[in-house]
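>>> mind looking at a prediction? Sequence and model below.
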Amino acid sequence: MTHLLALLFFFKASPAAAALPAERIQAAAAYSSSHGGHAFLVMQNGKVLHESYANGHARGMTHRIYSGTKAFWCLAALAAEKDGLVNLDEPVSATLTEWKADKRRSQITVRQLLDFSSGLPPMFGLHENTFKDRTAAALKVPVAGTPGRSFIYGPASLQVWHELLARKLREKGQTPTRYLERKVLSAVDLGPQRYLPDQKGAPLLASGFMLTARQWAELGQWVVKHKEVQGALKGSANPAYGLGFWNNHAASSTAREVDVEAMLDRPWAGQSWRGACISRAAPADMLACIGSYGQRLYIVPSQKLVIVRLAQDKKPNDALMLKLLFSVGTPVR
């Protein structure tokens, strides 16, 4: 078997989690739709508890998930490590040998590319569909931060990861896109995606996928079932982010709730992630894929819970929406 599912440890079923109360789900769904939400899907113990569509959206319609795309490419890195293709803690320069002579680039590891702690600047211009050569631009851009210490969120690091994986696969006659499809997308019943290639054919790893709510939920279901994957999604320079997923590890009654999209709008040097959580009310083991303009995939492994929220150009207040789901007696706004 070639699926990523078959490459990881055997998963034993555990008892079903207590169902999330229907009134809380309805409150969160109402909040979502009143704030531009298109879809709201809640699955628990592998079953749909709630599915609603609003504001002109309907079940079966695909939707841009923007940065939700990143998680799929990071899971490809876990598959590549399992296959023995790469060690996430090896220096990138072991494969991209042109980096060996550069004092700062030679320090960067594969994991740092995936955690956005490589020190490379974001290079948001790489998002442009008409970009001539994303790979060449990302490989040559001067390092802006300290590798391993600076969290700089943007497409450049992932484009370097794509080139590294391409070189690893070249002798096998494979491509990163095909590898992603065989090892990751097929494991969650997805086929080829919208890759937004540049003029040289390199896909954009930071964004591009279009999924239905149920399709995105399949990724969440898969993560719920694989504890070893959950354990790999740890933060580094930003303790709230690791390998394509945001986390709620710092959640407590006194934690600092952060609006992730708003924080990312700041210049990277002015962002503050220390002690940050997504929601004080949500469980600390919650993971999230956060896409621009309100696209959300929340995963709570301890409750076998997956929530998808799709929207059009309007983000929610994550802390408030999750408080409606997880706090008893919270009024609907």
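Perfect, I can see it now. Note that this is a predicted model, so its numbers are computed, not measured.
>>> going forward, measure contacts and count neighbours with C-alpha atoms only.
Will do.
>>> run through the helices of the protein in chain order.
In the chain, the segments counted as helices under DSSP state H are 4-7, 22-34, 69-82, 110-115, 134-140, 155-170, 176-183, 213-224, 227-232, 260-264, 318-326.
>>> could you identify which of these is most buried?
helix 110-115 (a mean of 26; mean count of other C-alpha atoms under 10 Å).
>>> what sits up against that helix?
By C-alpha atoms under 8 Å, 6 or more residues apart in numbering, the residues outside helix 110-115 that reach it are 74, 87-92, 118, 147-148, 151, 157-158, 160-161, 235-237, 241-244.
>>> rewinding a little: possible to save the helices of the chain as TSV with distance to residue 307?
Listed next are the helices of the chain as TSV, based on distance: least, C-alpha to C-alpha, whole Å:
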stretch	distance to residue 307
helix 4-7	21
helix 22-34	10
helix 69-82	16
helix 110-115	23
helix 134-140	33
helix 155-170	26
helix 176-183	24
helix 213-224	7
helix 227-232	16
helix 260-264	17
helix 318-326	10
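>>> before we go on, here's another structure to hold up against the first:
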Amino acid sequence: MPASILPKLSFALLLATASMTAHAENWPIPDWSTQAISQSAAQASALAALEGYAFPQRDDQTRKGVRTDALLVVRDGQVIYERYASPTKVSTPHLTWSVSKSIFAAVLGVAYGQGRFKLDAPVADYYPAMAAHPEIKMGHLLNWASGLDWQEDYEYAPLKSSVVAMLYTRGRSDMAAFIAEHPADAEPGQRFRYSSGDSTVLAAALQGMLSPDEYKNYPWTALFEPLGIDSAVWETDPKGTFVASSYAYMSARDLARVGLLMQRGGRWGERQLLPKAWVDFNLTPFANYQVNAEQPNDSIPGGQWWLNLALNGAAKPWPDAPQDTFAALGHWGQSLYVIPSEDLVIVRYADDRDGSYRHNQLLKLAQAAFVEVQP
């Protein structure tokens, strides 16, 4: 794997990755087992604090405050906590928004293991509409570092938003082609800019690696069926391209399967479903990422996943969570957190609208409630 795409792993990441395979071998095959947790008075108080934060009195009129739809906690491969807020239920395929990006990265990981593409290959090799950008490599897209001029604004700046145009207006009939028409404003691989466009072009590139029949079923045959996921829905645009940036839906229990796969280094039971090198790439910070002094709590970009690393002298984005914590994050509070050192996978679905929710606060409270105290 070329050094320009995959920087040398830090010692901390090597330790974190090694820990993924060091714990109990409980698997949700075919279904999740549950484990009752015995709690001291202090732990019961910690759980009450977590629930008080995650499930306050819900304001459905103004949609203000923390508005959790589902909270699921897995420890050692077993469900230890689960709560839902109506109308979301245990079987509800919830919209994941940009958690879709990380799920699609896992789909691509299977394709990578099958030898269907290389990280240093030009995207145009698989998606010819990118021929105007021959220097953009697959690894650049995975790091959100294509260099394309893209504005990732949402409902607060819709007239300037590239992603709103892609999903809802002039780009929606052929999203990947719309993205490919954007000019470059930086050299590929030199600048991080979060982009739903980069993620959706990855879906078009996968389309070029497969036959039409293979492509329409590939997320299921490659990832969902091996993991036992049966609730998944993934929308496509009118051209049949998966909207990899935004439109995967699945139940909280099924999303936790993706988290467990990643926690255990891409292994599912006895099968290495994702190559170890692929998971290492996902969990390696983008080499040219510059910590934003104006937004010091921003999580660190990896390969379509978010990392909790202390980087370039800056503090960890989530200071109360271990450094090996990583996450898939989406609009309005969708979150899949993985803490390998604590054997925890946490799924949160939500309808947050005002920015009051804080990742660090939930992670701090969850650890207090669920991390096992060593004798």
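Good, I have the coordinates. Everything quoted here is computed from the prediction, not taken from an experiment.
>>> rewinding a little: how about the helices of structure 1, which one is nearest residue 197 of structure 1?
Within those, the stretch nearest residue 197 of structure 1 is helix 134-140; the backing value is 9.1 Å (C-alpha to C-alpha).
>>> give the aligned range of that closest one in structure 2.
Helix 134-140 of structure 1 lines up with residues 175-181 of structure 2 when matched by TM-score structural alignment.
>>> closest one to residue 189 of structure 1 among the helices of structure 1?
Closest to residue 189 of structure 1 of the helices of structure 1 is helix 213-224 (C-alpha to C-alpha; 7.7 Å).
>>> ok, back up a step: of all the helices of structure 1, which lies closest to residue 303 of structure 1?
Closest approach to residue 303 of structure 1 among the helices of structure 1 (C-alpha to C-alpha): helix 213-224, 8.9 Å.
>>> average distance between that closest one and structure 2?
Per the superposition on structure 2, helix 213-224 of structure 1 and its aligned residues are separated by 1.2 Å on average (mean C-alpha distance after the TM-score superposition for structure 1).
>>> can you get me a residue count around the nearest residue to residue 252 of structure 2 once chain neighbours are set aside?
With sequence-adjacent residues excluded and distances taken as C-alpha to C-alpha, 6 or more residues apart in numbering, residue 252 of structure 2 is closest to residue 347, at 6.1 Å. Counted with other C-alpha atoms under 10 Å, residues neighbouring residue 347 of structure 2 total 24.
>>> measure the counterpart of residue 303 of structure 2 in structure 1 to residue 322 of structure 1 for me?
Aligning on TM-score structural alignment places residue 303 of structure 2 opposite residue 243 in structure 1. With distances taken as C-alpha to C-alpha, to the nearest Å, residue 243 of structure 1 is found 23 Å from residue 322 of structure 1.
>>> wait, what's in contact with the aligned residue in structure 2 for residue 223 of structure 1?
In structure 2, the residue matched to residue 223 of structure 1 (TM-score structural alignment) is residue 262. The contact partners of residue 262 of structure 2, by C-alpha under 8 Å, 6+ apart, come to 279, 338.
>>> let's see it at 6 Å
Under the criterion of C-alpha atoms under 6 Å, 6 or more residues apart in numbering, residue 262 of structure 2 has no neighbours.
>>> so it versus residue 111 of structure 2, what's the distance?
From residue 262 of structure 2 to residue 111 of structure 2 the distance is 16 Å (C-alpha to C-alpha).
>>> next one: residue 300 of structure 2
Taken as C-alpha to C-alpha, the span from residue 300 of structure 2 to residue 111 of structure 2 is 25 Å.
>>> repeat that for residue 125 of structure 2.
Here residue 125 of structure 2 is placed at a distance of 15 Å from residue 111 of structure 2 (C-alpha to C-alpha).
>>> around the equivalent of residue 88 of structure 1 over in structure 2, how many other residues sit close by?
In structure 2, the residue paired with residue 88 of structure 1 according to TM-score structural alignment is residue 119. Taking other C-alpha under 10 Å as the criterion, the count of residues near residue 119 of structure 2 is 20.
>>> again, but for residue 85 of structure 1
14.
>>> the match of residue 303 of structure 2 contacts residue 76, correct?
No. Counting by C-alpha atoms under 6 Å, residue 76 is not a contact partner of residue 243 of structure 1; they are 10.2 Å apart.
>>> return the residues in contact with the nearest residue to residue 88 of structure 2 once chain neighbours are set aside.
Ranked by C-alpha to C-alpha, 6+ apart and with sequence neighbours excluded, the top spatial neighbour of residue 88 of structure 2 is residue 69, at 6.0 Å. Applying C-alpha under 6 Å, 6+ apart, we find residue 69 of structure 2 in contact with 84, 85, 349, 350.
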